[in-house]
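# Can you look at this prediction? I've put the sequence above it.
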Amino acid sequence: MNVQNGLNAFKGLTLDPMFGWIVSPILAVAVVVLTVVMAVRSHRQRPYTDATTVDWVRRVLASVMLAVMLLTPSTTLKTESRAVNATDVFIAVDVTGSMGVADAQYGSDETMSRIDAAQQAVDGIVKLYPDASFAAISFGASGTLEVPLTPDSRAIENWASTLTLEPTSASSGSNLDKAVDPLLLATKNTRNQHPDDTIIVYYISDGEQTSNKSRRTFSSLRAYVNGAQTVGVGSADGGQIPQIADDGTMSTDQFVTDPSTGQPGISKLDEKTLKAIADEMSGSYVHVDAGRTIDERDVQQTSSDWRMQSTYKQREHSVPAIWPFAIVFAVLLLWEAVAWMRTSRRLL
C-alpha cells in the first residue's frame, strides 16, 4: 500500500524550474552532457587514469540528480487559506444623489459622474494593498457594511462596479456622518479580534452636507484607526443633480429641483468639510481630478506582520518535491568522497 501511495505521489509531479523555463533546462542539460563527455574522455585515456567505470557511473548519476533538482519536480496543493498581510482597509463610499453629478474627472480630461470617479478610486485603493484585507461601506440615508472584512480584493472591486445611487424618492438630504456608525463598529470589532493589525480608512465623497442636522465628528475612529484619507470627487463649479429612479438608474434630462428657487439644484464639491473629516480622523485629504488619481502617494502605514486566513475560493500552489532526489544526490556525493579518500591513500 505504501509503495502504491508513493507511485501515485510521483504521478502527480509537475515541473516548476527554479530558475525559469529557459535557464534551468539549459543548466540541467549542460551538467549531464559535461559529465558524460568527461566520462567518455576518461574511458579513452585508460589505463592512464585512476577513475573506474563505477566512478563515472556514480558521477553521471549525481549529475542526473542535480539536473532533476534544477528542473524542480513539484506537487500541486489545493487550499482554501492564504497568507495575508495584517493590514485592514475600510472603504466608505457616498451613494447619495449628488454623487450622480457629472462634473468629476479621474486621471484624464474625460468628464464622468462622481460615482464613476469613486469606483475608479476604489480600484486604485485596492491595488495599493495587494495582500491586505478589505471591507466596504456605502452611506446615504443610512450607512451599511456591505462587504465584511475579506482578503478577496476581487469582492471589493465587484462591489464597487455595481454601486448604485440612492433613489431620489428615498433621499432625505446628505448626511456625511452616516458612515461613522458602521465604520466605528467594524473597526472596533477588528481591533478586538486582531489587536496588532494596522487599520486604514478611506472615505470617498463630494463632501456635500445638505441635511438640517449637524454633522457628527469622526474623531471617535481615532481609537481604532492607524491611518485615514478622505477622497474628494467632483468640482468646485458643481453641476445639476440627476433624478435617480428606484432601481438606481440616473436620468439624463431630469434633475432635482431646489425648492427655494424652483430651479435645478447645483451640487458643489465641499473640500473644506472633507478636510475637516480627515483632520478628525488624524488623516489627510486628496482631490482626484484630471491630473490626480489614487497612487503610491496615498499609501498609508502598513503592517509588517502576516497571518493565515481562510478564503472563499480554492487556491492552488506548487510545492517543490526535490527531497528524494536530494537524498540520492547526497548519498552519491558521500560515496564520491569516500572513493576519493581511498584513491588518495593508495597513491601515497
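All right, it came through fine. Quantities reported herein were computed from a predicted structural model and do not represent experimental measurements.
# CA atoms for contacts and neighbours, from now on please.
OK.
# Going by residue numbers, what spans are strands in the stretch 101-250 of the chain?
Here the stretch 101-250 of the chain has its strands, by DSSP state E, counting those that start in this stretch, at 133-139, 143-150, 198-205, 227-232, 239-240, 242-244, 250-255.
# do you know which of the ones you listed lies nearest residue 334?
The closest of these to residue 334 is strand 133-139. By CA to CA, the value is 49.0 Å.
# So what's the gap between the closest one and the chain middle?
Centroid separation for strand 133-139 versus its chain: 15 Å, with CA atoms, centre = their mean, to the nearest Å.
# just stretch 160-171 next, same as before
Mean-position distance between stretch 160-171 and its chain equals 27 Å (CA atoms, centre = their mean).
# And stretch 59-78, by the same measure?
With CA atoms, centre = their mean, you get 32 Å for stretch 59-78.
# circling back to that earlier point, show me the one of the strands of the stretch 101-250 of the chain that comes nearest residue 3.
Using CA to CA, these put strand 143-150 closest to residue 3, at 42.1 Å.
# which parts of whichever strand in the chain runs longest are buried?
With secondary structure taken from DSSP state E, the chain has its longest strand at strand 306-320. Going by neighbour count (16 or more other CA atoms under 10 Å), the buried part of strand 306-320 is residue 320.
# coming back round to it: out of the strands of the stretch 101-250 of the chain, flag the one nearest residue 301.
That would be strand 227-232 among the strands of the stretch 101-250 of the chain, by CA to CA, at 6.4 Å.
# what's the angle from the closest one to strand 198-205?
Here the directions of strand 227-232 and strand 198-205 differ by 10 degrees (axes from the mean of the first three to the mean of the last three CA atoms, to 10 degrees).
# Below is structure B, check it against A:
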Amino acid sequence: MIFQPVLHPALLLVFLIPIVVLAAIGLGRSSAPSERWRWVGRIGMAVLLATILLRPGLPGGSAETLSANTDVLLVVDTTASSIAEDWGSDHQPRMDAIKKDIQAVMDRYPGARFGLISFDREAEMRVPITADTTALRSALDGLTPEVTQNSRGTSIGVAAPLLKDALDLIRNSTEARGRMVFYFGDGEQTADSTPESFADSAKLTDGGMVLGYGTKQGGKMRQTTGTVDGGAAPYIEYQGQPALSVIDQDNLRTIATELGVKYELREPGKKLALPDPPTTTTSGTASTGGHVGTAIELYPYAAGLLAALLGVEMANALAQLIRLRRGALAARKEH
C-alpha cells in the first residue's frame, strides 16, 4: 500500500478526530435505530474523506510516456548532516531540499530509468535501475539518516565503487542507453581517510550534476534513533554544544571534476537548471509507447462510497424538511 497524502497526516488527524468524536456522541445519544444508522453513516463519511485525502494506492500500475533511453543514477548522502537544519530562513532539514530536487530530476527526464544509491558509513543500492517511479518515490519517502549511535564517520566517496559497478552493468546491457549521475550532499568528510575518487565513473557518465546543500554557518542536527518516540529528538552535541554541519564546497567541486559534470550550490528559491539528456539518447532513439510505473489509485472508490453516503444523507435531510413543513402547515390550519 502506498500513500500520497494531500495534507500532512497530522493535519488529517486534527480534522478527523473531532468529527468522529462528535458523531460518536450523537450515536450514543440516539435511541431510534434509523437515527443511529444516520450517525454511523456520518462517521463513515468522515473516514472516507480522510481516506481520499491520504490518496492510497497499490504499486504495479503503468502509464504510457516518452521513452528517453536514459538511465539516471541518484547518489544521496544520508548521514546525520543530511538533516542539518540550515535550509532557508525557517531552518528546514537539508533532506527536504534534496527530496524536492530529486523530484525535479524525475520530472525533467520523463520515461528515463532511475536508480538510487544512498550512503552513510556504507553505500547501499536502495533502488536498482528501474522505470518504476512508484518504487523510487517509496524509497525516497523512507530515506532517513543513520542512527546517531552507529555513526563512526563517513567518507563522501564511499559510494564511488558501487556507482561504477552500477554504470558498468548499464553499459554492458544489450541496449545502448545514455547514463547520467546526480550526486546530492554537503561534501563534509568526517572519516579520517582520504575520500575515494569518482574518476573511474567519468568515462561511463554522459551527464549529470553534483548538487551541494548547506551553509558556511552550518546547521544543527537532531539525533536519530531509528524508532518513533513521538517527540522532537535532542540535538547532537560536541564538547557540550550543539554540533554543526558545514558544507565543504571544495570537496563537492572535486567530485564534480572527477565525474566530469557541473557543480551547483543549491539555495532556497533558486530554480534548479538541469542539463539536457545526452544527445545520443534523444536523437532518433526516443519513442512513444513506453510505460513507467505508477500507483493504482484507490481513492476514487472511496470517493464513490462518499458520494453515495452523501446522497443518502441529503435524501434523509430533504425528507425531514418535508415532514417539518407539512407539520407546520397542519398546525396553521388547526389555528
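Structure received. Everything numeric here is computed off the predicted structure, so don't read it as measured data.
# If you count contacts, what does the longest strand of structure 1 end up packed against?
Packed against strand 306-320 of structure 1 by the contact rule (3 or more CA pairs under 8 Å, 6 or more residues apart in numbering; DSSP states H and E) you find strand 73-85.
# List the neighbours of the helix or strand just after the strand it packs on that are in contact with it.
The helix or strand immediately downstream of strand 73-85 of structure 1 is strand 87-94, counting by DSSP states H and E. Under the criterion CA atoms under 8 Å, 6 or more residues apart in numbering, residues 118, 122, 132-140, 149, 176, 179, 183, 197-206, 302-303 lie in contact with strand 87-94 of structure 1.
# Buried ones from those residues, can you make that a ChimeraX selection?
To isolate the buried ones among the contacts of strand 87-94 of structure 1 in ChimeraX, judged by 16+ other CA under 10 Å, type:
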select :118,122,132,133,134,135,136,137,138,139,140,149,176,179,183,197,198,199,200,201,202,203,204,205,206,302
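# quick one: residue 154 of structure 1 from residue 146 of structure 1, how far?
14 Å (CA to CA, to the nearest Å).
# Please work out which residues of structure 2 line up with stretch 278-286 of structure 1.
Mapped onto structure 2 using TM-score structural alignment, stretch 278-286 of structure 1 spans residues 256-264.
# which outside residues touch the matching stretch?
Contacts of stretch 256-264 of structure 2 with the rest of the structure, by CA under 8 Å, 6+ apart, involve 197-199, 201-202, 205, 207-212, 252-253.
# Could I get the full set of helices for the stretch 1-150 of structure 2?
9-29, 33-54, 94-108, 133-141 (DSSP state H, counting those that start in this stretch).
# export those helices to a markdown table and tack on distance to residue 239 of structure 2?
What follows is the helices of the stretch 1-150 of structure 2, written out as a markdown table (distance: least, CA to CA, whole Å):
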| stretch | distance to residue 239 of structure 2 |
| --- | --- |
| helix 9-29 | 36 |
| helix 33-54 | 43 |
| helix 94-108 | 24 |
| helix 133-141 | 33 |
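# And those helices: which comes nearest residue 241 of structure 2?
The closest of those to residue 241 of structure 2 is helix 94-108. By CA to CA, the value is 20.6 Å.
# coming back round to it: got the angle between the longest strand of structure 1 and strand 87-94?
110 degrees.
# tell me the angle of strand 306-320 of structure 1 relative to strand 73-85?
170 degrees.
# Could you list every helix and strand in contact with the host helix or strand of residue 313 of structure 2?
Using DSSP H and E, residue 313 of structure 2 maps to helix 299-334. Judged by 3+ CA pairs under 8 Å, 6+ apart, the packing partners of helix 299-334 of structure 2 are helix 33-54.
# in the helix it packs on, what counts as buried?
In helix 33-54 of structure 2, counting by 16+ other CA under 10 Å, buried: 36, 38-54.
# do the same with stretch 69-79 of structure 1
Under the neighbour-count criterion of 16+ other CA under 10 Å, stretch 69-79 of structure 1 has 69-75 buried.
# Max pairwise distance over the residues you listed: which two?
For the buried residues of stretch 69-79 of structure 1, the farthest-apart pair by CA to CA is 70 and 75; their separation is 15.2 Å.
# still on that earlier bit, so for residue 287 of structure 1, which of the strands of the stretch 101-250 of structure 1 sits nearest?
Residue 287 of structure 1 lies closest to strand 227-232 among the strands of the stretch 101-250 of structure 1, at 4.5 Å (CA to CA).
# who does that closest one touch, helix- and strand-wise?
Using 3+ CA pairs under 8 Å, 6+ apart: strand 227-232 of structure 1 touches strand 198-205, helix 271-280, strand 284-287.
# in structure 2, which residue is closest to the centre?
Nearest to the mean C-alpha position of structure 2, by CA atoms, centre = their mean, lies residue 141 at 4.1 Å.
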